[in-house]
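Peer 1: Predicted model follows, preceded by the sequence.
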Amino acid sequence: MTFASNSAVLLILNPTAGRRRRGLVNEVVRHVRALGWAVDLVETAAAGDARRIAETCDAARYAVIAVAGGDGTINEVVNGLAGRSVAGPALGPALGIVPLGTANVLAHELGLGFSAAALAQTLTAGREILMQPGEASGAGRTRQFSLMAGAGFDAKVVAGVSAPLKRRLGRAAYVWRSLVEARRYRPVRYAVEVDGVRHEAASVIVTHGRLYAGPYVVAPDAALGKPLLHVCLFERWGRSHTLRFGLALLLGRLPRTAGYRVIAGHDIRVSVLSDAGEDRRQPVQIDGDDALTLPVSIALAAGAVRLLRPAL
C-alpha cells in the first residue's frame, strides 16, 4: 500500500498500557517522521475515548490510525472505524498497531515485527487486509470484535482479572486467575447454535482469527480477511479436562486434542443449557474484556476495517 509523502498518522496512545513501553512509542514516532510522515499523538483518558476518536477523526487528514495499546484499546478503535464504514460510503483510515498490551493477539495474528523500525514500516507501507469484524449482541447491547468472543472458562478468567491486577502482574494475572477458576470449577453446559445446528459445550470461543492469548493456535483455518467465523467447542466437562485443554493450548496441540472441535459458520447463538446449581453471572469476553452476559447472538458486522500488516 502506497501513501502520498504528506500523509499523516493519528497515533492513539493508551498511557496505562504504554507505561512501561513509552520508549517504543517514541521510537516508532521518530521512525515514522523520518519516513516523511506527520504524526499527531493523542492520549486516552477514559474508557470509550479511543472509539470516539476513531469515529470522529478527520479522514481527509489521516491515512492511518495507529493504536499504541493492548487488544482492548484496539477493540475500541475497531468499533469506531467499523461504525464509520456503515454510516458512509467511504472506509475510514487504515488501522495500524503498535502493540503494548498483555497478550497482543492481533499483533501476532498480523505477523507484526516488534521493533520500532519494523512497526513504522508497516504503518507507512504495509499491506491492507479488509476485515469484517464479528459482532456480539445481548440484552440490548452490541460489541464488535476483531479477534474473538468467548463464554465459559476463559470468560470467567477475564471477568475475574481487575485492571489494577493486570497492570501489576501482566500475563501472570491471567495465570493466577485461571488457577482460581479451575479450583472453583462448577459444570456449566452451554447450547451453541451454529447456522441453525445446535451443539453443546463446556466452553466456547467464537473467533475471527487463528490465535488466542498471544501466539497460541485455536482455529488453524481461520483468517481475518475471510468473511467467516470459527466456533471453538470445548466439549468435555470437568476440572481435569479444563486443565488438559489449557496444557494442550500451550503445547500447540489443542486443535488435535480429543473433545475439542472447530466449526465454521456465520450465525451463532450461545446460551446456558444447564448450570448444575451455578448461580454466578455467565460473562462474555470480547477481545479480552468482560463485555456482555449470556445469552448472545454473534455474526459478522455490516461494516469493515482496513488492517495493516507487514509488506511482503
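Peer 2: Yep, it's here.

Peer 1: contacts, neighbours, all on C-alpha from now
Peer 2: Noted.

Peer 1: Spatially nearest residue to Ser115 (excluding sequence neighbours)?
Peer 2: In space, and not counting its chain neighbours, Ser115 is closest to Leu24: 7.9 Å by CA to CA, 6 or more residues apart in numbering.

Peer 1: What's the separation between that neighbour and Asn104?
Peer 2: Relative to Asn104, Leu24 is positioned 15 Å away (CA to CA, to the nearest Å).

Peer 1: Excluding chain neighbours, what is closest to Gly134?
Peer 2: Leu300 is the one closest to Gly134 (CA to CA, 6+ apart), at 4.3 Å.

Peer 1: Quick check: the one you found touching Pro133?
Peer 2: Yes - using CA atoms under 8 Å, Leu300 makes contact with Pro133 at a distance of 5.9 Å.

Peer 1: The two: which has the busier surroundings?
Peer 2: Neighbour totals were compared for Leu300 and Pro133, and Pro133 leads with 29 against 22 (other CA atoms under 10 Å).

Peer 1: next, the one to line up against it:
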Amino acid sequence: MKSRALVIVNPIAGSYTKEKYNSLCTALTNGGMEFDVFFTDKKGDAEAQTHTAIKEQTHSLILVCGGDGTANEVVNAAAFSDIPVGFLPFGLTNVICREIGTQKPIPEAAKIILNGTVKSAALGKVTSIETEKHRYFISMAGFGFDGKAVFGLNRRLKKRFGIWAYIFSGLQSFLNYVPVDIGLTVEDFVYEATSVIVSNGSRYGGDFKIAPNADITNDTLYASIFNERTRMEIIRDVISIIRGQSCRCRHIKHIQCQHVTIDNGVHAQIDGDYLGKGSWTVETVGNALQVIY
C-alpha cells in the first residue's frame, strides 16, 4: 500500500473556509506528508470514497475535514479496517475533535496528527429492531427528545445559520414537547425515560461533558437517562449539562453499560445526524476503529 493520505474535505461544513483548507495543505506538505484531496458534493460521498480507498488499498491514512456528520460517514466505512483515521475541525461543533484534542487552529491540529500515534477505539453500534440495519457512532447517540430535535433540523437553515439552526430546532421541539416514554432497558433493567443519550465519548453538542468518565478507547458506553415531564424540567436538565453538572443532577441517571434497548418507536440521531424513527438496540464494539492523534 502507498504511504499516502486521503484528505476528505466537506466544503460546506460549518467552519470550512478556503484559508483553513490552504493552511491544512501547507501544514501537511511542510510535515512531509504526501496526500490526495477529495471534495464531497453530497451526503454519502465521504463514506463511498472511504470504502473505495480501503477496498483498493490506495492510501495508508484517511483525514476527515468536515463536521461530525462527515466524520460519522468515514467512521462507518473505515470500521474494522487497519487504515487509521484522523479528524480535523472543519464543522460546527467538532465533537470528536474536542474528544481527541484536535479542536485547535489547523496548523496545530495537523501537527498533532503528523506526530500522533494510532490508537484502537471502540464504537457504538445502533441497530434497528424493525429492519436489522445498523450504523456505528464514535461520539454519542440520542433517542427521544434529542433525536426529535435533530429530526426537526432544516438542512438549508443549518447551512445558512450554523449552530443557530440547531438551537431553533431545539426550541421548536421544546415548545411542542409532549412527554412520551421511550421504553428504555439498560442491561436488563427497565427505566422510565422520555429520552436517553448513549455516549461512547465524554462530550455532547460541542464541549459539554455529559459522560466525563467515557473514553473512546474503552469498550464501555454511558447511558444518560432523562425523564422530563414538563418544560421546566427540560430547562433544568439543559442547564445542568451546560454547567457540566449533569452527573450531580439527581434528575439525570448515568449508567455505565454495554447494551441498551429503546423499543417504543422514537426518533434517533447518531453523532448529530438524524438516523430515523423506530425501536433500537445499542451496544459497544471494541477495537473497531484505528484513530491517529
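Peer 2: Happy to help now that I have it. From a predicted model like this one, the values you see are computed outputs, not experimental measurements.

Peer 1: Mind checking the TM-score on these two?
Peer 2: Overlay of the two chains. TM-score (TM-score structural alignment, normalised by the length of structure 2): 0.93; 290 aligned residues with a CA RMSD of 1.9 Å.

Peer 1: how near is the residue nearest to Ser115 of structure 1 to Leu119 of structure 1?
Peer 2: Separation of Leu24 of structure 1 from Leu119 of structure 1 (CA to CA): 10 Å.

Peer 1: swap in Leu294 of structure 1?
Peer 2: As for Leu294 of structure 1, its distance to Leu119 of structure 1 is 37 Å (criterion: CA to CA).

Peer 1: Neighbour count: those two, which is higher?
Peer 2: Taking other CA under 10 Å, Leu294 of structure 1 and Leu119 do not tie; Leu119 has more neighbours (27 against 19).

Peer 1: That one touches Val98, doesn't it?
Peer 2: Yes - with contact defined as CA under 8 Å, Leu119 of structure 1 counts as touching Val98 (6.7 Å).

Peer 1: give me the number of residues near the residue mapped onto Ala48 of structure 2 from structure 1?
Peer 2: Counting by TM-score structural alignment, Ala48 of structure 2 corresponds to Arg52 in structure 1. Using other CA under 10 Å, Arg52 of structure 1 is surrounded by 15 other residues.

Peer 1: A strand includes Ala214 of structure 2, no?
Peer 2: No - secondary structure assignment (DSSP: H, G, I helix; E, B strand; the rest coil) places Ala214 of structure 2 in coil, not in a strand.

Peer 1: Can you find the partner of it in structure 1?
Peer 2: Superposed on structure 1 with TM-score structural alignment, Ala214 of structure 2 falls opposite Ala222.

Peer 1: before we move on, back to that, what sits against the residue nearest to Gly134 of structure 1?
Peer 2: When contacts are counted by CA atoms under 8 Å, 6 or more residues apart in numbering, Leu300 of structure 1 touches Gln132, Pro133, Gly134, Glu135, Pro227, Leu228, Leu229, His266, Asp267.

Peer 1: 7 Å - rerun?
Peer 2: Gln132, Pro133, Gly134, Glu135, His266 (CA atoms under 7 Å, 6 or more residues apart in numbering).

Peer 1: need the residues you listed in TSV with secondary structure and distance to Leu273 of structure 1, can you?
Peer 2: Shown next, in TSV, are the contacts of Leu300 of structure 1 (DSSP: H, G, I helix; E, B strand; the rest coil; distance: CA to CA, whole Å):
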residue	secondary structure	distance to Leu273 of structure 1
Gln132	coil	30
Pro133	coil	27
Gly134	strand	23
Glu135	strand	22
His266	coil	21
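
Peer 1: By neighbour count, which of these wins?
Peer 2: Pro133 (29 neighbours).

Peer 1: doesn't Ala301 make contact with that one?
Peer 2: Yes - counting by CA atoms under 7 Å, Pro133 of structure 1 does reach Ala301; the two are 5.5 Å apart.

Peer 1: Show me the helices in structure 2, by range?
Peer 2: Ranges of helices in structure 2, per DSSP state H, are 18-30, 45-56, 68-78, 95-100, 106-114, 145-151, 155-161, 163-175, 231-242.

Peer 1: Find the residues that touch each one of Leu119 and Val98 of structure 1.
Peer 2: Shared contacts of Leu119 of structure 1 and Val98 (CA under 7 Å, 6+ apart): none.

Peer 1: what's the counterpart of Arg269 of structure 1 in structure 2?
Peer 2: Checking TM-score structural alignment: Arg269 of structure 1 goes with Thr261.

Peer 1: Give me the distance between the aligned partner of Glu187 of structure 2 in structure 1 and Gly72 of structure 1.
Peer 2: By TM-score structural alignment, Glu187 of structure 2 lines up with Asp195 in structure 1. From Asp195 of structure 1 across to Gly72 of structure 1, the span is 28 Å (CA to CA).

Peer 1: When these two are compared, which one has more neighbours?
Peer 2: Using other CA under 10 Å as the criterion, Asp195 of structure 1 and Gly72 rank with Gly72 on top: 22 against 13.

Peer 1: Confirm for me that the more buried one is in contact with Ile286.
Peer 2: No - counting by CA under 7 Å, Gly72 of structure 1 does not reach Ile286; the two are 8.3 Å apart.

Peer 1: give me the number of residues near the equivalent of Gly36 of structure 1 over in structure 2?
Peer 2: Using TM-score structural alignment, the partner of Gly36 of structure 1 in structure 2 is Gly32. Counted with other CA under 10 Å, residues neighbouring Gly32 of structure 2 total 9.

Peer 1: Against Gly142 of structure 2, how distant is Gly32 of structure 2?
Peer 2: Look at Gly32 of structure 2 and Gly142 of structure 2: by CA to CA, they are 40 Å apart.
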